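1. quick one: sequence plus predicted model below, questions after.
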Amino acid sequence: MSRSAERSRWIERYPVYEDRPWFGVSAMLLIAALALVVREAVDPLMPPGFPYVTFFPAVIVTSFLFGARLGAVSAVVCGFLAWYFFLTPRYSLDLNLGSSIALGFYLFVVGTDLVLVRWMQSGNRRLAAEREANRVMAETRELLFRELQHRVSNNLQVAAALLTVQTRQLADEDAKAALREASRRLELIGRISRQLYDPNGTAHRLVPFLDELCRGVIEASGRHDIGLTVTGDPSVGIEPDAAIPTALIVAEAVANAIEHGFAGDRPGRIDVRVLRDTATGELVVSVEDDGHGLPDGFDGDQATSLGLRIATMLARSRGGRFDLAKAERTRATLTLPGA
């Protein structure tokens, strides 16, 4: 919390001891007496015409600490003390033109002070009440968001489980494969949804996000002989609305590498790199593997794989592109436009 915020919270605590009026009255009388003692002590050093010099602060301090009501009582007490001890004729309550003008000036000043302190404390009370209401609303929003996120993820998991059950009742192998792929993708979306939980909608750091995602995909495949590294600029972030399609594309590339590049229980490595092109501002995510490689004559634009078509479609929906090519290693590259 900043210093200004701490100061604001400190001011909001006043007035104090409103539930203990006798403490406030005692403190008010003590402050008035102290003002009288100090004024009497400095009287030989003061020029004529300053009877209220120590009583104004006493009224303001009392109002600030204990509220405008006790401040008004303090104004009356201090006014009588100054009138009796320091207005001419001294040690009497007689009025003349000079003392009347002085008392009028005193009443105007302390009245203004009391009104200002009262307005400040009323504003502080409203501010504190609004802050508390906002805090409760924020907690409620987070609770509802968490519950909604939990229910959405659970519903996706249930739908995936139903597809798995349906797969067992089919005889057609192509239909089984299609349902298995649909079930896998639903489970993946549910996992991503949980991972993306953030009621504030802030951007996610992409490297740790993809690291956790890719490890989950490898773990779900049941393969323990495939290594993974996810590297890149740790400061690169991605907004929540772009995170799910990006995650689906990267997960599809990793799953494709596992299924085809490391078929036949071939071990190997998958390297994911995240970078921001300084010239164009584009976000580039590459997925490389040292598996079997793509078949000769492979053309990504003519590929019939459902996974590749989905990845291409999702990339285009974000204004980007998805490419799958073979060099020394098989590389899938997702390129998204800069923010």
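-> Nice, I can see it.

2. going forward, measure contacts between C-alpha atoms and count neighbours the same way
-> OK.

3. just the helices in the stretch 201-339 of the chain please.
-> 206-221, 240-256, 306-317 (DSSP state H, counting those that start in this stretch).

4. point out the most buried one among those.
-> Comparing the helices of the stretch 201-339 of the chain by mean neighbour count (mean count of other Cα atoms under 10 Å), helix 240-256 ranks first with a mean of 20.

5. which residue would you name as the spatial centre of the protein?
-> Computing the C-alpha centroid of the chain and ranking residues by Cα atoms, centre = their mean puts Asn200 first, at 5.8 Å.

6. rewinding a little: Phe80: which of the helices of the stretch 201-339 of the chain is closest?
-> helix 240-256 (68.0 Å; Cα to Cα).

7. now that closest one against helix 306-317, angle please.
-> Per axes from the mean of the first three to the mean of the last three Cα atoms, to 10 degrees, the angle that helix 240-256 makes with helix 306-317 is 150 degrees.

8. distance from the chain centre to helix 240-256, please.
-> The chain centre lies 25 Å from the centre of helix 240-256; the measure is Cα atoms, centre = their mean, to the nearest Å.

9. got it, and stretch 154-165?
-> Centre-to-centre, stretch 154-165 and its host chain are 33 Å apart (Cα atoms, centre = their mean).

10. which positions in it come out as buried?
-> Of all the residues in stretch 154-165, those buried under the rule 16 or more other Cα atoms under 10 Å are Asn154, Leu156, Gln157, Val158, Ala159, Ala160, Ala161, Leu163, Thr164.

11. and here is the other one:
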Amino acid sequence: MIQKLSSAPFYLRAAQATERFRRHALLGYAIAVGAAIAAFALRLALVDTLPDGFPYLTFFPAVILTTFFCGVGPGTVCAGLCGALAWYFFMPASGYQNAFAIGFYAIIVAVDITLIHLMHEAARHLRQERAVSERLYENQRVLFQELQHRVANNIQFIAGLLMMQKRQALADPSRATAILSEAQTRLETISRVHRMLHDPGRMDLDIGPYLQTICNDVLESSGARQVACVVDFAPAQLDLTRLTALSLLVVELVTNALKHAFGPDEAGTITVSLRPLDEARYALTIADDGKGLAPGADPSKGDSLGLRICEGLAAQLHGKLTTSSGRGTTVRLDFPKQVPA
């Protein structure tokens, strides 16, 4: 089960909250000067309270807070100002003890600034990794929902297909075996189409070569050795759901052409073409050079299972099927490039 990532830890949120100060250099340096002055004023107020030997007591917090909120540059400026103020106002006359105290102060503030900088860098890397994880989670969630949607659509399509085959079998029980074989063939075709579409090795394959492979597969499985299939596709952008419907429609129409357009061992050509009609629509054309339709025949008024399947797939693409006959038969689908809102 996909679970959403928990909220960021407190130290990440605290480090992120300082970004506003760290992004504005002038504001950071102004804060550094103000922090040094405030620490100096506090040290003056405590001059009679603190014993000698604590010249930097109020300056260390100023350096640490400035570095944490404003960054290395302002922290270094604050450290320098605080060190100079402490040395000039709160340290006795010069000597090796003063030099030792200043050196000790320099080491302490350098370590503090370095550690705070490293902490901020670690927090930044953690935020970046967390953002990547959040994006991966969102992608996983979307893909999971899309997978559920596709599985539901596929099951619904298969259920409808089996229902139509069942009605055929009830209308003509003597053809029950043939009808079941036909249903098996269609389900195997659906399975092959989905395997090809979801094959990671084919993710960057153009639509033209992909459909050429599908058409060749249909020709091979039908045993039509004398029929050739030519695919002519312009570059097209189709999401996976619509490409699936388009693939199944092409398979159904090519299979129908093989059944009705050519006699046994008769040679012929089936042409599958996809071209843009305009900026908003595509035209898919499946044409054969076979014997064509009988005079006066109107396929749109037929009641064949293949026709109903084609009409259902065309509806999924929000398109309209038209059939014409001359030297052979041509089926054309006009459909929008984008799914209507």
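-> That came through fine. None of these values were measured; they are calculated from a predicted model.

12. care to give me the TM-score?
-> With the length set by TM-score structural alignment, normalised by the length of structure 1, the two chains reach a TM-score of 0.56; 247 aligned residues with a Cα RMSD of 5.2 Å.

13. now the helices of the stretch 201-339 of structure 1 as JSON lines including distance to Ala182 of structure 1?
-> Shown next, in JSON lines, are those (distance: least, Cα to Cα, whole Å):
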{"stretch": "helix 206-221", "distance to Ala182 of structure 1": "15"}
{"stretch": "helix 240-256", "distance to Ala182 of structure 1": "12"}
{"stretch": "helix 306-317", "distance to Ala182 of structure 1": "10"}
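
14. now do the contacts for Thr335 of structure 1.
-> By Cα atoms under 8 Å, 6 or more residues apart in numbering, the residues touching Thr335 of structure 1 are Glu282, Leu283, Val284, Val285, Ala315, Gly320, Arg321, Phe322.

15. map those residues onto structure 2 and name those still in contact.
-> Conservation of the contacts of Thr335 of structure 1 in structure 2, assessed by both residues aligned by TM-score structural alignment, their matches' Cα atoms under 8 Å: retained contacts are Glu282, Leu283, Val284, Val285, Gly320, Arg321, Phe322.

16. can you tell me the closest non-neighbouring residue to the fourth one?
-> Leaving aside its sequence neighbours, Val285 of structure 1 sits nearest to Val274 (Cα to Cα, 6 or more residues apart in numbering; 4.7 Å).

17. what about the one you found, neighbour count?
-> Per other Cα atoms under 10 Å, the neighbour tally for Val274 of structure 1 reads 20.

18. any idea how far the alignment partner in structure 2 of it lies from Phe60 of structure 2?
-> Aligning on TM-score structural alignment places Val274 of structure 1 opposite Leu274 in structure 2. To Phe60 of structure 2, Leu274 of structure 2 is 74 Å away according to Cα to Cα, to the nearest Å.

19. same thing with Gly103 of structure 2?
-> For Gly103 of structure 2, the distance to Phe60 of structure 2 equals 14 Å [Cα to Cα].

20. so these two - more neighbours on which side?
-> Between Gly103 of structure 2 and Phe60, counted using other Cα under 10 Å, the more crowded position is Phe60 (20 against 11).

21. state the distance from the more buried one to Gln165 of structure 2.
-> 84 Å.

22. how about the secondary structure of the residue of structure 2 positioned farthest from its centre?
-> Relative to the C-alpha centroid of structure 2, counting by Cα atoms, centre = their mean, Ala93 is the outermost residue, at 68.7 Å. Put simply, Ala93 of structure 2 is coil when judged by DSSP: H, G, I helix; E, B strand; the rest coil.

23. mind checking how far Ala236 of structure 2 is from Leu26 of structure 2?
-> 52 Å.

24. ok, Asp288 of structure 2 next?
-> Separation of Asp288 of structure 2 from Leu26 of structure 2 (Cα to Cα): 75 Å.

25. got it, and Tyr210 of structure 2?
-> Distance from Tyr210 of structure 2 to Leu26 of structure 2, counting by Cα to Cα: 59 Å.

26. on that earlier part again, list the contacts for the residue nearest to Val285 of structure 1?
-> Val274 of structure 1 sits next to Leu206, Val207, Val230, Thr231, Gly232, Asp233, Val236, Leu283, Val284, Val285, Ser286 when contact means Cα under 8 Å, 6+ apart.

27. the second one contacts Val230, doesn't it?
-> Yes. Assessed by Cα atoms under 8 Å, Val207 of structure 1 is found in contact with Val230 at 6.6 Å.

28. so what does the helix or strand harbouring Asn98 of structure 2 touch, helix or strand wise?
-> Asn98 of structure 2 belongs to helix 96-171 when assigned by DSSP states H and E. If contacts are counted by 3 or more Cα pairs under 8 Å, 6 or more residues apart in numbering; DSSP states H and E, helix 96-171 of structure 2 sits against helix 10-17, helix 59-70, helix 72-90, helix 176-197, helix 305-316.

29. and the angle from that helix to helix 10-17?
-> Relative orientation of helix 96-171 of structure 2 and helix 10-17, computed by the same axes, to 10 degrees: 100 degrees.

30. what's the angle from helix 96-171 of structure 2 to helix 59-70?
-> 30 degrees.

31. what angle separates helix 96-171 of structure 2 from helix 72-90?
-> Angle between the axes of helix 96-171 of structure 2 and helix 72-90 is 160 degrees (criterion: the same axes, to 10 degrees).

32. taking helix 176-197 as reference, get the angle to helix 96-171 of structure 2.
-> 160 degrees.

33. dump the buried residues of stretch 154-165 of structure 1 to a markdown table, plus secondary structure and distance to Gly300 of structure 1.
-> Shown next, in a markdown table, are those (DSSP: H, G, I helix; E, B strand; the rest coil; distance: Cα to Cα, whole Å):
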| residue | secondary structure | distance to Gly300 of structure 1 |
| --- | --- | --- |
| Asn154 | helix | 35 |
| Leu156 | helix | 30 |
| Gln157 | helix | 31 |
| Val158 | helix | 34 |
| Ala159 | helix | 31 |
| Ala160 | helix | 29 |
| Ala161 | helix | 32 |
| Leu163 | helix | 29 |
| Thr164 | helix | 30 |
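
34. tabulate the residues you listed (TSV), appending distance to Val42 of structure 1.
-> Formatted as TSV, the buried residues of stretch 154-165 of structure 1 follow (distance: Cα to Cα, whole Å):
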residue	distance to Val42 of structure 1
Asn154	78
Leu156	81
Gln157	82
Val158	84
Ala159	86
Ala160	86
Ala161	88
Leu163	91
Thr164	92
